[in-house]
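*Asks:* Pasting the sequence and the predicted model now:
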Amino acid sequence: MTLEEFKKGNFVVGMKETERALEKQEAALVFIASDCDERISLPLMEACSASGVPVERQYTKKEIGRACGIKVKAASAALLKSR
């Protein structure tokens, strides 16, 4: 999935919001920035693996933030399941 396709769906931005979406089983796909520090990204990747949620790691924090419509960098974002 590209960030352009991602923008068209419902999503949450940031590590804490992404973690909450995973806990509530609302995440369909998670984007983790390729330039995110491993000590931050590894626990989130493990949570995605445990939940069976696919992870995209091809975009930078700046690209993810821009795609989410915020003016700051974002380490992660999650596409939410359709209701």
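*Replies:* Arrived safely.
*Asks:* Please count neighbours and contacts with C-alpha atoms only from this point.
*Replies:* Fine.
*Asks:* Show me the helices in the chain, by range?
*Replies:* 3-7, 15-23, 38-51, 61-67 (DSSP state H).
*Asks:* Can you get me a residue count around residue 19?
*Replies:* Residue 19 is flanked by 21 other residues according to other C-alpha atoms under 10 Å.
*Asks:* put this beside the first:
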Amino acid sequence: MSYDKVKQAKNVSIGTKKATRMIELGLATEVFVAKDADPRLTIRMVNLCKKKDVQVTYVDSMKLLGKACGIEVGAAVAAVVNE
């Protein structure tokens, strides 16, 4: 399951602002997007990933993505960052 990648990653940037920054810096290796997140937040992220050739993986919900990231609240986006 894709959540395992998030759990096992040493470095994860949670949230659209942090994830966007990591993508722009070329540090993100994979971005996880919650299917139930606001499309106005995620569409820009997905387009940026395509432009920067970063893999996008869709996950079922913000709640599960947040849990996989080890936070109590939902997460719309999380980027796995290279060390």
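*Replies:* Okay, I see it. Small disclaimer: the values here were computed from a predicted structure and weren't measured.
*Asks:* Quick one, which of the helices of structure 1 gets closest to residue 79 of structure 1.
*Replies:* Nearest to residue 79 of structure 1, of all these, is helix 3-7, at 6.8 Å by C-alpha to C-alpha.
*Asks:* Look up how far residue 43 of structure 1 lies from residue 70 of structure 1.
*Replies:* Residue 70 of structure 1 is 24 Å from residue 43 of structure 1, where distance means C-alpha to C-alpha, to the nearest Å.
*Asks:* ah, wrong one, I meant residue 80 of structure 1
*Replies:* Look at residue 80 of structure 1 and residue 43 of structure 1: by C-alpha to C-alpha, they are 19 Å apart.
*Asks:* So those two - more neighbours on which side?
*Replies:* With neighbours defined as other C-alpha under 10 Å, residue 80 of structure 1 and residue 43 compare such that residue 80 has more, 20 against 12.
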